[in-house]
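Asker: Got a sequence here, can you model it:
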Amino acid sequence: MAYIDPVADKESLGLVNGVTQARADAASAMVDGYLRRPEGLLHVVDDLGRPSYMSGLKPTGTWTLGGDIAPGESVVCSVAGIDKDMIGDLMGEVLVIDRDTETMEAVYVSGYSNNQITLASVKFAHTASAKMERGLVILEERKLPKSRPTIQLRRPGVAKVISIAGRYGLPRHGDLIRGDYLNTSPMIVNMAVLGPPAWQPVNISQATIDSTTGMVWVPASILAVYYTDVRLRYVAGWTLDTLPDAVRIATAAIANAMAMSSDVLMGGALREAKAGDQSLRSAAPQRVGNPRTGGADSPYLTPEARAMLDPYRARSFA
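Answerer: Below you'll find the predicted structure:
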């Protein structure tokens, strides 16, 4: 979905006549590329106003409910089409049920057995054969720092962390001080009590999440030891109505540059984009290339536009 509308935003953003829907789409895609956010910046909320999934992502798997389910906690349901060999990897997986309907919601898997899964919480009733889709939220798998159960999510603008799963794994190389460390590590203790280390659900209500900084504090497990590895599935971004003005201005500037340029050398025409009392004006690029390429070196992305977008760029290290 484009971040600007060539018709509705023509006056407010100062769009030139050549800005078409195709150029608005291409400019928005270029913004996503520069921000290193292929899922885009827009998310969808359910009827309760909860951020549920990223509108720019496509499902990586689709299943159907084997029977009706009612609202409740720890709801057990059968799923048709699920591969039993992969069911053990579903802990914490976020499933969007009945997408594009009034009962759409995002739920997560908190348990499994054979071809049945347990959903931590369900707010709406769903009928048999309801579609369940995975892969519509952002997934980060990270190692927790030693003795510090906090991490910073890579995407600014965290809207909602939907699920967290943790497990014990091998320690960092720097922690292998003694040769017998592996015999007393949390992973070995866990394997002795519970079997091979598997992903365990983390009670999301016990985690501390700062949506401004993206910092997440992950609570310890039932063994009273912090996890080694964590998986966080979350939604980051805004709705089209709450999208920051800086993103819209930068997108408009890129779309204007596309409309005012061609594949030959061009003059020093000026372009301007504005939203409210903010505006951005710069000289048109001297030469342009593929409008869908994007990247930090794109001639459409001026230093002013990059400066406006940088606060929303995904972090390389967090």
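Asker: CA atoms for contacts and neighbours, from now on please.
Answerer: OK.
Asker: So for stretch 217-232, first residue to last residue, what's the gap.
Answerer: Using Cα to Cα, to the nearest Å, one end of stretch 217-232 lies 11 Å from the other.
Asker: meant to ask about stretch 143-150
Answerer: For stretch 143-150, the end-to-end distance is 10 Å (Cα to Cα).
Asker: I'd say Gly166 and Lys143 touch.
Answerer: No. In this structure, Gly166 is not within contact of Lys143 by Cα atoms under 8 Å, at 9.6 Å.
Asker: Second chain to compare with the first, below:
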Amino acid sequence: MKRHFERQATYCSAFGADLTARLLRQLPDCISPNSALGQRITNWPGDPAPEADNLPLRLAGGLHALLLSAKARDLAPIYRSGAMADAELPAVLRSVLQRHDAELTAFIANAPQTNEVRRAAGLVAAAHWLKAYTGCDLIASELGASAGLNLVFDRFHLAVGQGYGPPDSPVQLTPKWQGSLPPAAPYLLRDAQGCDLAPLDLRQKQDLLRLHAYIWADQPERRARTDAAISLNPPLPKKSSAIEFLRQRLAAPWSRCHLIYSTVAWQYFSKEEKSQITELITTRGAESQAPLAWLRIEADGKSPGAGMRLDLWPEQKRIELGRMDFHGRWITWTAPKPRE
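Answerer: So this is what the prediction gives:
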């Protein structure tokens, strides 16, 4: 288990979250094997690795939630650079873990929900490419939508090249861009809905806390960007499995380009559900006369970052759009020019 915490710590450092990385490296030796949390971690039913269930990130989120809710003020120095020596960390962590054993055990039951807004840069670019390719406006279905922040990607501004989306948007996406630019093809997003097994209702204090807890404490700019997206009042995702949600969304014919997408959520679906989703989309895509697009911005075993894979029907065509940093800090765009 310790190796999983170390690997997630390495990822955090690579993303500029050194304070969170420091916390993760200390945690494995501070968890009592006889506690409810220790037993839950030891007997984890799935894959605890960062690339799968990501148990280390769940626990880091739980501790951050305790800090944000003022239930564990003694954690505060850990999140301030240089405020606590390494030798002091274990005693503080053991005390917090003991006092909040039940609460942390409950917190890690649900998958991480960062709802990283910067990932929408890939959605905006793909939407313009799709409009240029199909000539159609869009409807959208997001799998693993968390709090639904990226369901309003059409209201974000991608500030690369000539710019894409409303320039006065409170959400400004500024990834480092490599490669050619997508075509400027303004589109209308007529209907955007999402699903999640445990959707976050941002009108509820505890759900808002959970969303903020998964934003690493040493990255306040991510918190500001998230709050800007919240100000746009995104729709609440449906509480549903991805396969049941898609069965409903694809049951009736559609007249526009139907974009199905996920951003770093695919790893949390079971093998069986992945197979069912793939079969359903493939079948309905082949049957439909209107365009169907399946965009996955997901880990694909390659590096750097996540692949941006777009499958299109009725052509049964796969387009590799490029690669994107897992937090949307950069995009390498390799998509071909859309057909005239």
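Asker: TM between them?
Answerer: The TM-score (TM-score structural alignment, normalised by the length of structure 1) is 0.22; 122 aligned residues with a Cα RMSD of 6.9 Å.
Asker: So which of Gly166 and Lys143 of structure 1 has more stuff around it?
Answerer: Gly166 (28 against 19; other Cα atoms under 10 Å).
Asker: Quick check: the gap between the more buried one and Asp229 of structure 1.
Answerer: Distance from Gly166 of structure 1 to Asp229 of structure 1, by Cα to Cα: 6 Å.
Asker: all strands for the stretch 201-340 of structure 2, in order.
Answerer: 238-239, 257-263, 292-298, 306-313, 317-324, 330-333 (DSSP state E, counting those that start in this stretch).
Asker: For Gln206 of structure 2, which of the ones you listed is the nearest?
Answerer: Closest to Gln206 of structure 2 of the strands of the stretch 201-340 of structure 2 is strand 238-239 (Cα to Cα; 16.5 Å).
Asker: For stretch 313-333 of structure 2, measure first residue to last.
Answerer: End to end - Cα to Cα - stretch 313-333 of structure 2 spans 22 Å.
Asker: What of stretch 223-239 of structure 2?
Answerer: Stretch 223-239 of structure 2 has an end-to-end distance of 25 Å (criterion: Cα to Cα).
Asker: now swap in stretch 164-183 of structure 1 and tell me
Answerer: Span of stretch 164-183 of structure 1 from end to end, Cα to Cα: 27 Å.
Asker: what's the longest helix along structure 2 packed up against?
Answerer: Ranked by residue count under DSSP state H, the longest helix found in structure 2 is helix 271-287. Applying 3 or more Cα pairs under 8 Å, 6 or more residues apart in numbering; DSSP states H and E, we find helix 271-287 of structure 2 packed against helix 242-249, strand 306-313.
Asker: now the last one and strand 292-298, what's the angle there?
Answerer: I take that to be strand 306-313 of structure 2. Interaxial angle, strand 306-313 of structure 2 versus strand 292-298 (axes from the mean of the first three to the mean of the last three Cα atoms, to 10 degrees): 170 degrees.
Asker: Packing partners of strand 306-313 of structure 2?
Answerer: Under the contact rule (3+ Cα pairs under 8 Å, 6+ apart), strand 306-313 of structure 2 is packed against helix 271-287, strand 292-298, strand 317-324.
Asker: Surely Ile243 of structure 2 is in contact with Ile277?
Answerer: Yes. Contact status for Ile243 of structure 2 versus Ile277: in contact at 5.7 Å, counting by Cα under 8 Å.
Asker: quick one, which of the two is more surrounded?
Answerer: Under the neighbour definition other Cα under 10 Å, Ile243 of structure 2 and Ile277 were set side by side, and Ile243 has more, 20 against 17.
Asker: residue contacts, the more buried one?
Answerer: Ile243 of structure 2 is in contact with Glu273, Gln276, Ile277, counting by Cα atoms under 8 Å, 6 or more residues apart in numbering.
Asker: From Leu95 of structure 1, how far out is the closest residue to Val161 of structure 1 other than its chain neighbours?
Answerer: Closest residue to Val161 of structure 1 apart from its sequence neighbours, by Cα to Cα, 6 or more residues apart in numbering: Tyr234 at 4.2 Å. Separation of Tyr234 of structure 1 from Leu95 of structure 1 (Cα to Cα) stands at 12 Å.
Asker: more crowded one of those two?
Answerer: Leu95 (27 against 24).
Asker: burial measure for the residue nearest to Val158 of structure 1 when sequence neighbours are not counted, as a count.
Answerer: On the basis of Cα to Cα, 6+ apart, the spatially nearest residue to Val158 of structure 1 that is not a chain neighbour turns out to be Ala236, at 4.1 Å. Number of residues near Ala236 of structure 1 (other Cα under 10 Å) recorded here: 26.
Asker: I figured Ala236 of structure 1 hits His43, correct?
Answerer: Yes. At 7.2 Å, Ala236 of structure 1 and His43 qualify as touching, with contact defined as Cα under 8 Å.
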